[in-house]
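# I would like to see how this sequence folds:
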Amino acid sequence: MKSKTLAAWLAFVAGPFGAHRFYLRGWGDWLGWLLPVPTLAGAYGVLRMWSLGQDDAISWVLTPILGFTFAGCCLTAIVYGLMKPEDWNRRFNPGAAPDAPAGRTSWTTIWAVVLALMVGAAVLMTSIAISFQGYFEKQVEEGREISQ
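Below you'll find the model as predicted:
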């Protein structure tokens, strides 16, 4: 039996490393193995930004990838948490009764949804701000070079 609450928390906490996909679909899930790639690329961008500053073009391209990956996993946690118990059990617990306890929503499920919404929105807005700031600063620099 696959628990909706556990899947929502795994998507929120360890989703960028594919934990929720491995829990629901097993170790053979190719997307679960693919999720750490953008996560690690974005983490490398964050490390570059910390060491080289925001003027590094590679860091302002890679850093938002981490944020978008994490925000996507938060969205997945929200979708899992808000799924009807009948739909959850039909999809992830096909042999179980439609009202099986694994698909029910509890307060811990609701907290996973609330935290995923708050943190995911903040991470998404920060990622957008970082990417646009880097892009527009680069455009201003190129405009200054052209005007001279």
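# drop to CA atoms for contacts and neighbour counts, all remaining ones
OK.
# does the residue nearest the centre of the chain count as helix, strand or coil?
With distances taken as Cα atoms, centre = their mean, Phe70 lies nearest the centre of the chain, 2.3 Å away. Secondary structure assignment for Phe70 (DSSP: H, G, I helix; E, B strand; the rest coil): helix.
# and this one, please, so the two structures can be compared:
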Amino acid sequence: MNSYKSKTLATWLAMGLGVFGLHRLYLHGFKDKWFWLHPWPTLAGMYGLQRMDLLGQDDRLSWLLMPLLGLMLSYAMLNAIIYGLTPDEQWDEQRNPGQAGRKTGWPAVIGVVLSLLLGGTALMTTIAFSAQRYYETQAEAAQAISQ
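Now for the predicted structure:
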């Protein structure tokens, strides 16, 4: 018999440590391929953030790597929202077949609200940073051509 998989715990794991795939580890175990793929883009994005801190905003590699962190944060928050908004009956049918259902209540809802706030912030920051860097690069290229 499988152990009970809590919707609230899955929501909070996705929100707190989802960038490293710990929500997938909780739900699917070590055999899950996607769990093993989560940390790499997150670590690459963190490396890009560190490079920008050390080398400044003109480092082009950090421009490419930092959006990976933002996208992984947004993806983890989306998973938290999906888990938290899944109806209890459907969650138990998918994750806990043959076990008595449990009501989740407010902790899952609070996790969804926080995930929406964090995910929206991460996504908008990633889009703004990427767009700013793209337009700055285009302006530099246009200025170089005109000289």
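# follow-up on the earlier one: counterpart of the residue nearest to the centre of structure 1 over in structure 2?
When structure 2 is aligned by TM-score structural alignment, Phe70 of structure 1 is paired with Leu73.
# helices along structure 2, start to end?
Applying DSSP state H to structure 2 gives helices spanning 7-17, 22-28, 33-37, 39-55, 60-85, 88-95, 106-146.
# quick check: the second one aligns to which part of structure 1?
If I follow you right, that is helix 22-28 of structure 2. Under TM-score structural alignment, the match for helix 22-28 of structure 2 is residues 19-25.
# what does the matching stretch contact?
With contact meaning Cα atoms under 8 Å, 6 or more residues apart in numbering, stretch 19-25 of structure 1 is reached by Lys2, Ala7, Ala8, Leu10, Ala11, Ala14, Gly15, Gly28, Asp29, Leu31, Gly32, Phe92.
# make it 6 Å
Here stretch 19-25 of structure 1 makes contact (Cα atoms under 6 Å, 6 or more residues apart in numbering) with Ala7, Leu10, Ala11, Gly32.
# superpose on structure 2 and give me the mean offset of that stretch.
By mean Cα distance after the TM-score superposition for structure 1, the fitted stretch 19-25 of structure 1 averages 0.3 Å away from its aligned residues in structure 2.
# buried ones in that stretch, by neighbour count?
For stretch 19-25 of structure 1, burial by neighbour count (16 or more other Cα atoms under 10 Å) applies to Ala19, His20, Arg21, Phe22, Tyr23, Leu24.
# Met118 of structure 1 -> structure 2?
Met118 of structure 1 maps onto Leu117 in structure 2, by TM-score structural alignment.
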